[in-house]
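# When you get a sec, could you give me coordinates for this:
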Amino acid sequence: MIEVSVIVPVRNAPRTLGVQLEALLEQENAPRYEVVVVDNDSTDGTAAVADAYSARYRQSNRAELRLVSAPAHRSASYSRNVGVRFSHGSKLLFCDGDDCVPAHWVWQGAELLEQCDLYSGAAVPLRDEHFPDAVAGVRQWLGDDSELCPLEDHQRNAPFPVLMGGNFGIRKSTMLELGGFDHSMGSAGEDNELALRIRASGRSVLTTPGAKLAYRIRTGHRSVFAAARRGGRAHALNAHRYGLWRESEVVGHGRWFSGLASALGSAGKMLVAPQSRDLDGISGRLGTTCGALEGGCPLPGARAFGKARTPRWLRR
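Take a look at the predicted model:
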């Protein structure tokens, strides 16, 4: 009987998915588990990679791997909801298809969910161009702690609790009760929106320095700007929805304006002194400010004041 379902949303990830599926296959001391790869409308060889590993999982007799399709909406949050729908385990673990988990990750997640309803794990960054192409290389750099680290409640009084959508665990009954992810948030911030609903339900978003994984950092000022813009918009939407505008360190009390001024000042300094060039840093600050303005303005069609929208099958 399957105890743990590992849900992996993917879209166009044939280059990176194999490392993560290899890492999930090579788990130690884990209870019976399945890996649910959710293909979010890929247009390349992603499904073929998952199919190839499905045969290897069957041969190993360690776990099961299933590929399911989620073409309706292009977002990790929607894909994760579809994965929940098709999962068989009572404990759900979430990771992404371009990262790499250590050897005791499933075991740690299962043990932690014996102690709590949900937890948020830790992530160790590694630049994409330096990310090893084999599990052994990642784990040599990441390490693997076979000890179970204690759960911590450091976010109890934080106005914006953080849930790491790419590395967390939750009991399936709790996920269904909460209604899953709100995929109307778009491509960012849906995990922290869920964290705010978790707190509204009377629960804490517990964290642990263990249950860590390695994740890829994308670099380049265009990618940094785009990611920061999505994050800034999502933060502003959450601040509006939950009445936390004043508490926000991004937009509260005119901070968005000071952030814009800081970014423009840094850009001017870079023109005068090219040796101080920091395109990624400036792009990040500008992106966050632009996104915050988009999310903070009650424009037609904005969902800032709406209720969480979840699939009907998760509201049953």
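# contacts, neighbours, all on C-alpha from now
Noted.
# Report how many residues lie close to R255.
Burial measure for R255: 15 neighbouring residues, criterion other C-alpha atoms under 10 Å.
# To compare against the first, here's the next sequence to fold:
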Amino acid sequence: MPNAARISVVIPVKDDDTELARCLRALARQTVPADEVIVVDNGSTDASADVARAFGARLVRCEAPGIPAASAAGYDAAEGDLILRLDADCVPDESWTAAMAVAFAARRGVAAFTGAARFIDGPALLRTPLATLYLGTYAAVMIPTLGHLPLFGSNMGLRRAAWLGIRSSVHLDAELHDDMDLAFHLGERGRIRHLSGARMGISMRPFAPGQAFGRRAARGLRTVLVHFPHDFPPVRWTRRLLRGVRRRVAGRRYDTRPSPGLDTRSHR
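Presented below is the predicted three-dimensional model:
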């Protein structure tokens, strides 16, 4: 990929050494290797740090508790033009980084891409329906709330420039969902689009006994409410509508034309 943007992959982790090793093996098989893989150790007591070093990843330590702080530490440390994000228990397809890189090159006006996922463990008969329920419910709730697509932290990418533009606004509260909070802020400044070609396998752990699925839902509600009243849906929709009108009048700020020679028919 000539003149390709530099790619950083960020993986926040806490006590997931076995899953992290599986994830890093999958990243090592990418058809377009990342320029750097950053593992953010959020206070692990297992061998996660040793696993990261063994695979040649760049290890960043984050003492502040919670995924929001760990993810932000990884984005801050990233040196690439594109920052791709997944979790330690994720298994990306071999074309994941390539799909992200091509999409960003083809759509210069897009600030972030988000993809779906499939479950790779748990009862085989439940994998597809539970994945559809899990991600479908998330989208059904968050699209009306945000006025645009949400981000899915297990499969997403954003431009480093976009991150730097919102860095001072994101919340680092451990009881919030970092991807949901990021979508609130990023959607105010740029476009978020779905990328079907970025295929990702994830664990069914959210549905496992003792994983406190209700707590995850409570965190989601808290993430939404922390943005009120500024982002109360009708207020946010109106603000976005007016901003879109101003952009059309003033002309597009970013060049959204596809790059020459790139087939963008599969990207939305």
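# Kindly provide the TM-score of these chains.
Comparison of the two superposed chains (TM-score structural alignment, normalised by the length of structure 2) gives a TM-score of 0.70, and 211 aligned residues with a C-alpha RMSD of 2.9 Å.
# in the longest helix seen in structure 2, what counts as buried?
In structure 2, with assignment by DSSP state H, the single longest helix is helix 124-146. Residues 127, 131-132, 138-139, 142, 145-146 are the ones in helix 124-146 of structure 2 that count as buried (16 or more other C-alpha atoms under 10 Å).
# ok, S44 of structure 2 - contacts?
Contacts for S44 of structure 2 (C-alpha atoms under 8 Å, 6 or more residues apart in numbering) come out as 13-15.
# change it to 6 Å
14-15 (C-alpha atoms under 6 Å, 6 or more residues apart in numbering).
# before we move on, the earlier item: residues of the helix or strand following the longest helix of structure 2 that come out buried?
Following helix 124-146 of structure 2 in sequence order, the next helix or strand is strand 156-159 (DSSP states H and E). Going by neighbour count (16+ other C-alpha under 10 Å), the buried part of strand 156-159 of structure 2 is 156-159.
# got it, and stretch 223-234 of structure 1?
Within stretch 223-234 of structure 1, the residues that count as buried by 16+ other C-alpha under 10 Å are 224-234.
# Quick check: it compared with structure 2, mean distance?
Taken over the aligned residues, the distance from stretch 223-234 of structure 1 to structure 2 averages 2.2 Å (mean C-alpha distance after the TM-score superposition for structure 1).
# elements contacting the one helix or strand Y78 of structure 1 maps to?
For Y78 of structure 1, the host element (DSSP H and E) is helix 76-86. If you count contacts as 3 or more C-alpha pairs under 6 Å, 6 or more residues apart in numbering; DSSP states H and E, helix 76-86 of structure 1 packs onto strand 4-10.
# Structure 1: which residue goes with G115 of structure 2?
Taking TM-score structural alignment for the superposition, G115 of structure 2 sits opposite G121 in structure 1.
# For that match, grab the count of nearby residues.
Here the number of neighbours of G121 of structure 1 (other C-alpha under 10 Å) works out to 24.
# My understanding was that it contacts F168; is that so?
Yes - G121 of structure 1 is in contact with F168 according to C-alpha atoms under 6 Å; the separation is 5.3 Å.
# what residue of structure 1 matches up with M204 of structure 2?
So, by TM-score structural alignment, M204 of structure 2 is matched to I217.
# Can you tell me how far its match is from S75 of structure 1?
In this view, I217 of structure 1 and S75 of structure 1 are 19 Å apart by C-alpha to C-alpha, to the nearest Å.
# more crowded one of the two?
Taking other C-alpha under 10 Å, I217 of structure 1 and S75 do not tie; S75 has more neighbours (22 against 15).
# So which residues of structure 2 form strands?
Using DSSP state E, the strands of structure 2 run over residues 7-13, 36-41, 58-61, 82-85, 91-92, 110-114, 118-119, 156-159, 191-194, 200-202.
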